[in-house]
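Asks: sequence first, then the predicted structure:
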Amino acid sequence: MTQEDPNYGFDTLQIHAGARPDPATGARQVPIYQTTAYVFRDAEHAAALFNLQEVGYIYSRLTNPTVAALQERVAVLEGGAGAVCCSSGHAAQIMALFPLMAPGRNVVVSTRLYGGSITQFSQTIKRFGWSATFVDFDDLDAVEAAIDDDTRAVFCESIANPGGYITDLDAISAIADKAGLPLIVDNTSATPYLCRPIEHGATLVVHSMTKYLTGNGTVTGGVVVDSGKFDWSASDKFPSLSAPEPAYHGLKFHETFGPLAFTFHGIAIGLRDLGMTLNPQAAHYTLMGIETLSLRMDRHVENAMKIAAWLETHDAVEAVTYAGLPSSRYNDRVARICPKGAGGLFTVALKGGYESCIKFVDALEIFSHVANLGDTRSLVIHSASTTHRQLSEEQQVAAGAAPNVVRISIGIEDANDLIADLDQALNKAK
C-alpha cells in the first residue's frame, strides 16, 4: 500500500501504509530486521546500489526494511513524496537543514518553539557557520523583512510547544514561496491527523516521533518528510540538490531523482555522513504506535478541550493558552489549520507565580512530571525551570514559557479523574 492509494481513509492508512506480509514467512506485522548489513546478489548488484542506480539495502546506517516501512507510512499520512527517519526530533531538524545550509547562511525561525529547538538554532548551529533569525510569526511583515539573500529556509511549528499556539501556515508559506525558499514545519504536536502542513504549502515536515506518533513514551525517533513539490533547481541557492555531487561522480540529485531528490539526498549523504540512524526496534515501536494515532488524538483533543475549559474558570488560574477555547486569539485558526482539533498541549499561567507552579507540579498525583509530551499518560512540566531554563526570561516569555507558566500534555485517561487531580494540586499551590 502506497501513497498511490488515494481512496483509503486515514484510519486505514495508519495501519496498512508501508506494511506488507513478510514475503519469506508471511508474518503480518512488520518484522524487526535486526541486522547490520545485507548480502548482495553479486558484485554488479553491489556496485549498482552504491552508485544509486538501484534501490535496495546496503548497511543499516543508511537503510533498513523496518525503518523503510515506517518512512513510507509517515510519508503517506503526511501526503509527502518520501521520508527519512533518524534518531530523534533534534536530529530531524539538522537533517532537514543539512542539504540547504552552508557557512554564512541563515534560517528564519519562529520565536514560539520548543526550548531545545531555540537553543539548537540560536547556539548549536553556529558551530556549522549557520545562523538563525528569530521572529514573531504572527507579525507577517517582520517575517518577510527578516529574509535576506543568505536565507535558505523558514522554520516554524504547526502547534507550538509549549503554548499550543497555531501558526498561520498558509500566510507563512506564501511568504516563503515569494522568496523562493522552502518552509519547514515541525508537526510534532499536531501529527498528520490534526494538521497536514504540506497541504498548507510546507516543503518539508519534521517530527519528533518520540511524542504522539509513538504515543507510549518508549523510544526516541525523528523523521523528515519531503513534499516533493519544491523546485531545487530554480535558483543556485541549493547546490547540494541541484549541482553535481562529487561523491557520486557528478550526479545531480534533483535532475536524477526529481520529487524524491531531498529524500535520496537525506539517505545517501545525510545518513551516510551524519549517521543519525533510527534503530529498527524503535521503528517497530513507532509503527505499532501509529496504528492507533487517530483514536488517541481524538481522545487527547476531547480531554484537552474539557480540561482547558474547566481550568479557565479556576480561581488559581490566570490564563489558559489552549487554542480550542473560544477565548484564544488563535481559535479562528483551528478550523482552517487543525480541523480535527487543537491538540492536547497547552500552558496554564498561575496567579501565584513561580513558587505556585513548583508547588502545583509537586502536588499532582496522576500527572507525571517528565520532560516529554504526547504520551497516553498526562504529563506536566514547569518549562522555565527545566526545558526552557537555558533561555533568558525575555526568551521564555516570547516562547510561551514564562516563570508563572506550567506546560500540560493531556493524556487519554478519564477526564474527570484528571480534573480532580488538577483541582487538589491547584488548591495546595495557592
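Replies: Okay, I see it.
Asks: use CA for all of it now, contacts and neighbours both
Replies: Fine.
Asks: grab the most central residue of the chain for me.
Replies: Nearest residue to the geometric centre of the chain (CA atoms, centre = their mean): residue 207, 2.2 Å.
Asks: that's a helix at that residue, yeah?
Replies: No. Judged by DSSP: H, G, I helix; E, B strand; the rest coil, residue 207 forms no part of a helix; its state is strand.
Asks: just give the nearest non-adjacent residue to it, would you?
Replies: residue 188 (4.7 Å; CA to CA, 6 or more residues apart in numbering).
Asks: check the gap between residue 354 and residue 347 for me.
Replies: 14 Å (CA to CA, to the nearest Å).
Asks: buried sites along stretch 266-275?
Replies: For stretch 266-275, a neighbour-count test (16 or more other CA atoms under 10 Å) marks 266-272 as buried.
Asks: now do stretch 164-178
Replies: Per 16+ other CA under 10 Å, stretch 164-178 contains these buried residues: 164-170, 172-176.
Asks: kindly report the same for stretch 377-394.
Replies: 377-385, 387-389, 391.
Asks: what kind of secondary structure is residue 125 in?
Replies: Going by three-state DSSP: residue 125 is helix.
Asks: that one contacts residue 131, doesn't it?
Replies: Yes. Residue 125 lies in contact with residue 131 (CA atoms under 8 Å); the separation is 6.4 Å.
Asks: just the buried residues of stretch 266-275: which are in helices?
Replies: Counting by DSSP state H, those place residue 272 in helices.
Asks: could you dump the buried residues of stretch 266-275 into JSON lines with distance to residue 341 added?
Replies: Shown next, in JSON lines, are the buried residues of stretch 266-275 (distance: CA to CA, whole Å):
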{"residue": "266", "distance to residue 341": "32"}
{"residue": "267", "distance to residue 341": "34"}
{"residue": "268", "distance to residue 341": "37"}
{"residue": "269", "distance to residue 341": "37"}
{"residue": "270", "distance to residue 341": "34"}
{"residue": "271", "distance to residue 341": "35"}
{"residue": "272", "distance to residue 341": "38"}
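Asks: can you name the two of the buried residues of stretch 266-275 that are farthest apart?
Replies: Pairwise distances across the buried residues of stretch 266-275 (CA to CA) peak at 8.4 Å, for the pair 266 and 272.
Asks: structure B:
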Amino acid sequence: MSSSPRPEPPVYDWDGFGFETRQVHAGEYPDRNHGLRVPPIALSAGYLFDDFDDQVSRFDGSIHWRAEDHAGRATAPSPSEHAPIYSRQGNPTNWVAEERLASLEGGVVSVAVSSGQAAITSALLALAQHGDHIVSTASIYGGTRILFGRSFARFGIGFDYVWDADDDAEWERAIRPETKAIFTETVPNPCNDVTDLRRIAEVAARHHLPLVVDNTVGTPALIRPFEHGANVVVHSTTKFLTGHGAAVGGAIVDGGNFDWAAAERAGRSFPLITQSSRAGVAPMLERFGRGAYARAVRESVVNDIGPTLSPLHGFLLHQGMETLSLRMERHVESAIRIAAWLEQQPEVESVDYAGLPSNPLHARAVRDYGADAEGRGRTGSVFGVTVRGGIEGARAFVNGLRVFSRMTGIGDTRSMVIHPLSSTHSTFAPELNERLGITPGLLRLSVGLESAEDLIRDLRHALDRL
C-alpha cells in the first residue's frame, strides 16, 4: 500500500508575491500550539528567556545578527526583531502588522507605535537632536505643524518650510550644515496638493539627507514613496491602514536605501546609527545593515520614550490591511466622482482635488497615482471644498449634512467632514492660514465607503441650505 505524498509546507516568505496576496498573508507565522489560522492577540507584557545567555543576547542585540542560533545552526545577519524582551519594544501581534506594512511599502523593517504623531516624533528623533534642524515642505497636516513648532521647538530642534518645492534656490536657503532630514507628505490634507516626491528626493540625495515621507493619505495601495526615492515612510495607521476608525496607531518603515556611511563622510552625523552606543558594542549600522535605522528607532527612541502600540490595536491593524486595496479602490472611485460633481455646483467656489483635470497638479497626479477610466488622477479620498458664504456658509453646510459625520479624522469607512480654520488650523496666525489656503469657507471631506449616490444626495441637501 503506497503512502500518500507529504503535504506541501505553507508559505511564510511572501517576497515576490503580488500586493493583494501580501496584504493578506505577509507577516504570518505558524502557531505551533493550536494551529490558529489568524495570528492571535498576544496579551503579554514580558517574555521568557531560554536561559541566562539568551537573556544576554536579547539585551545586547546579538541574537539578531550573530553567526549562529542557540542550537549552533548558522544564520545570516537579519534586521528581524523576533526575540522580544518586553512589549514596549515589540510584541508578536504587532510583528505581523509591522512585517505586513514593510512588505506593502517595499521597505525592510517597520516599527509600530501608538499613533501617527508618535511615528513622526520617533522617526525624526532617531535622526535629530538638540541643536539640529529639519526642513519640511510647507503644506502638511496641521497637527504635524503644531508638533514641529511646539514640542520639537522645546527639544531644541528647529524647522524651516519650503513653499515652492520646484525652486532650487529656496531649498538651498533652507538647508543648513546642521540639517538632518527633509520631511514631506504624499497627499497633504486638507488641500490634496500632491508633492513631487522624485524632485524632493533628488534634493535630499544631493545634500546627503534622508527623506522622510508621511504616506497616511496615499497608502501603499496608491503610491509607494520608496519607489520615488524616499528613505523613511511614516503612517498614522489609525486612518486607511486600519480603516474602520476603531484603533489609534502609527508606524515607521525603513526603506533600507539610505547610505548612512556616505552621509557621515559628507558631514551629516547620525550618531544613533553610525556610532557605538557603548563600549564593546558595534554601531547599529555595522550590526544591522539595511535595518540599522529601524533598529535605532526601536531601541534608542521607542524603547526609551515608550509609545507602545496595544496588541489589540496591532491586531486590528493587520486585519485592516488585509482589505486595503479593495477599500482604497472604493474610496478613490467615490472621491473622484464626488469631487467632479461638487466642482459643477453653483454653491461651490472651488474643489481641491489634484485628480481633477482642472487642477494645476493634475499631470503629476496622473503620473504618480494613475488615472481612472476618464483620465482623472487617483489621489486618495481626502480633499478640500470651499463653499460660498465664508464661515457662515461653512456652518450652514456642515449642519445640513446627515450622512457625513461631523468629526475629526480621515480614512474611515464612514465619510467625515470638518472645518479646518476652526479646528485643525485654529491656532495658526491668520497670515499663515491664508498662505496655506485655509479660508473661512473651506471644508475637508474624507469620503468613506457608503453609496456615492447617497453621499451626493447628502451634499446636495447641505448645499441647499446656503
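Replies: Looks like it arrived, so ask away. Bear in mind that the values here come from a model prediction, so they are computed numbers and not experimental data.
Asks: looking at residue 354 and residue 347 of the first structure, which is more packed in?
Replies: Comparing residue 354 of the first structure with residue 347 by other CA atoms under 10 Å, the one with more neighbours is residue 347, at 28 against 19.
Asks: where's the more buried one, which helix or strand?
Replies: Residue 347 of the first structure belongs to strand 345-350 when elements are defined using DSSP states H and E.
Asks: need the contact list for residue 170 of the first structure.
Replies: Applying CA atoms under 8 Å, 6 or more residues apart in numbering, we find residue 170 of the first structure in contact with 200-201.
Asks: quick check: which element contains it?
Replies: Counting by DSSP H and E, residue 170 of the first structure is part of helix 169-179.
Asks: please name every helix or strand in contact with the following helix or strand past that helix.
Replies: As assigned by DSSP H and E, the chain's next helix or strand after helix 169-179 of the first structure is strand 183-186. Using 3 or more CA pairs under 8 Å, 6 or more residues apart in numbering; DSSP states H and E as the contact criterion, the elements in contact with strand 183-186 of the first structure are strand 151-157, helix 169-179, strand 204-208.
Asks: any chance of these in a markdown table, with distance to residue 41 of the first structure too?
Replies: Shown next, in a markdown table, are these (distance: least, CA to CA, whole Å):
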| stretch | distance to residue 41 of the first structure |
| --- | --- |
| strand 151-157 | 41 |
| helix 169-179 | 45 |
| strand 204-208 | 35 |
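Asks: closest one to residue 96 of the first structure among the ones you listed?
Replies: With CA to CA, the closest approach to residue 96 of the first structure among those belongs to strand 204-208: 7.4 Å.
Asks: what residues in the second structure pair up with that closest one?
Replies: On the second structure, the counterpart of strand 204-208 of the first structure by TM-score structural alignment is residues 232-236.
Asks: where does the longest helix anywhere in the second structure end up in the first structure?
Replies: Assignment by DSSP H gives helix 324-343 as the longest helix of the second structure. The counterpart of helix 324-343 of the second structure in the first structure, using TM-score structural alignment, spans residues 293-312.
Asks: any idea what residue 284 of the first structure aligns with in the second structure?
Replies: In the second structure, residue 284 of the first structure lands on residue 315 (TM-score structural alignment).
Asks: which one of the helices and strands packed on strand 183-186 of the first structure lies nearest to residue 340 of the first structure?
Replies: helix 169-179 (16.0 Å).
Asks: that closest one vs the second structure, mean deviation?
Replies: Mean deviation of helix 169-179 of the first structure relative to the second structure after superposition (mean CA distance after the TM-score superposition for the first structure): 0.2 Å.
Asks: how about residue 317 of the second structure: what's its closest non-neighbour residue?
Replies: Closest to residue 317 of the second structure by CA to CA, 6+ apart is residue 242, at 4.5 Å.
Asks: so residue 445 of the second structure is in which element?
Replies: Here residue 445 of the second structure is assigned to strand 442-446, by DSSP H and E.
Asks: equivalent range in the first structure for the helix or strand following that strand?
Replies: Of the helices and strands lying after strand 442-446 of the second structure in sequence (DSSP H and E), the nearest is helix 452-463. Alignment of helix 452-463 of the second structure against the first structure: residues 415-426, by TM-score structural alignment.
Asks: residues of the matching stretch that come out buried?
Replies: So stretch 415-426 of the first structure, judged by 16+ other CA under 10 Å, has buried residues 415, 418-419, 421-423, 425-426.
Asks: go on, stretch 330-348 of the first structure?
Replies: 330-331, 333-334, 337-338, 340-348.
Asks: more neighbours: which of residue 125 and residue 131 of the first structure?
Replies: residue 131 (23 against 17).
Asks: which position in the second structure aligns with the more buried one?
Replies: So, by TM-score structural alignment, residue 131 of the first structure is matched to residue 158.
Asks: thinking again about what came up before, shared neighbours, residue 354 and residue 347 of the first structure?
Replies: With CA under 8 Å, 6+ apart, residue 354 of the first structure and residue 347 have common neighbours residue 405.
Asks: I'd say residue 79 of the first structure and residue 5 touch.
Replies: No. Counting by CA under 8 Å, residue 79 of the first structure stays clear of residue 5, with 11.1 Å between them.
Asks: list the contacts for residue 330 of the first structure?
Replies: So residue 330 of the first structure contacts 165-166, 323 (CA under 8 Å, 6+ apart).
Asks: nearest to residue 33 of the first structure among those?
Replies: Out of the contacts of residue 330 of the first structure, the member with the shortest distance to residue 33 of the first structure (by CA to CA) is residue 166, at 38.2 Å.
Asks: the second structure: which residue goes with that closest one?
Replies: In the second structure, the residue equivalent to residue 166 of the first structure is residue 194, according to TM-score structural alignment.
Asks: check contacts around its match.
Replies: Residue 194 of the second structure neighbours (CA under 8 Å, 6+ apart): 185-188, 354, 361, 364-365, 379.
Asks: mind listing which of those are in helices?
Replies: Going by DSSP H, the helices hold 364-365 from the contacts of residue 194 of the second structure.
Asks: and which of the contacts of residue 194 of the second structure is nearest to residue 112 of the second structure?
Replies: residue 185 (18.8 Å).
Asks: make sure that closest one is actually in contact with residue 195.
Replies: Yes. Using CA under 8 Å, residue 185 of the second structure makes contact with residue 195 at a distance of 7.0 Å.
Asks: ranges for the helices of the stretch 1-150 of the first structure?
Replies: 10-16, 43-50, 65-78, 89-97, 115-122, 140-146 (DSSP state H, counting those that start in this stretch).
Asks: contacts for the longest one, please.
Replies: With contacts defined as CA under 8 Å, 6+ apart, helix 65-78 of the first structure is touched by 2-3, 10, 13-14, 16-19, 30-33, 57, 81-85, 192-193, 196-198, 223, 225-226, 278-280, 283-284, 286-287.
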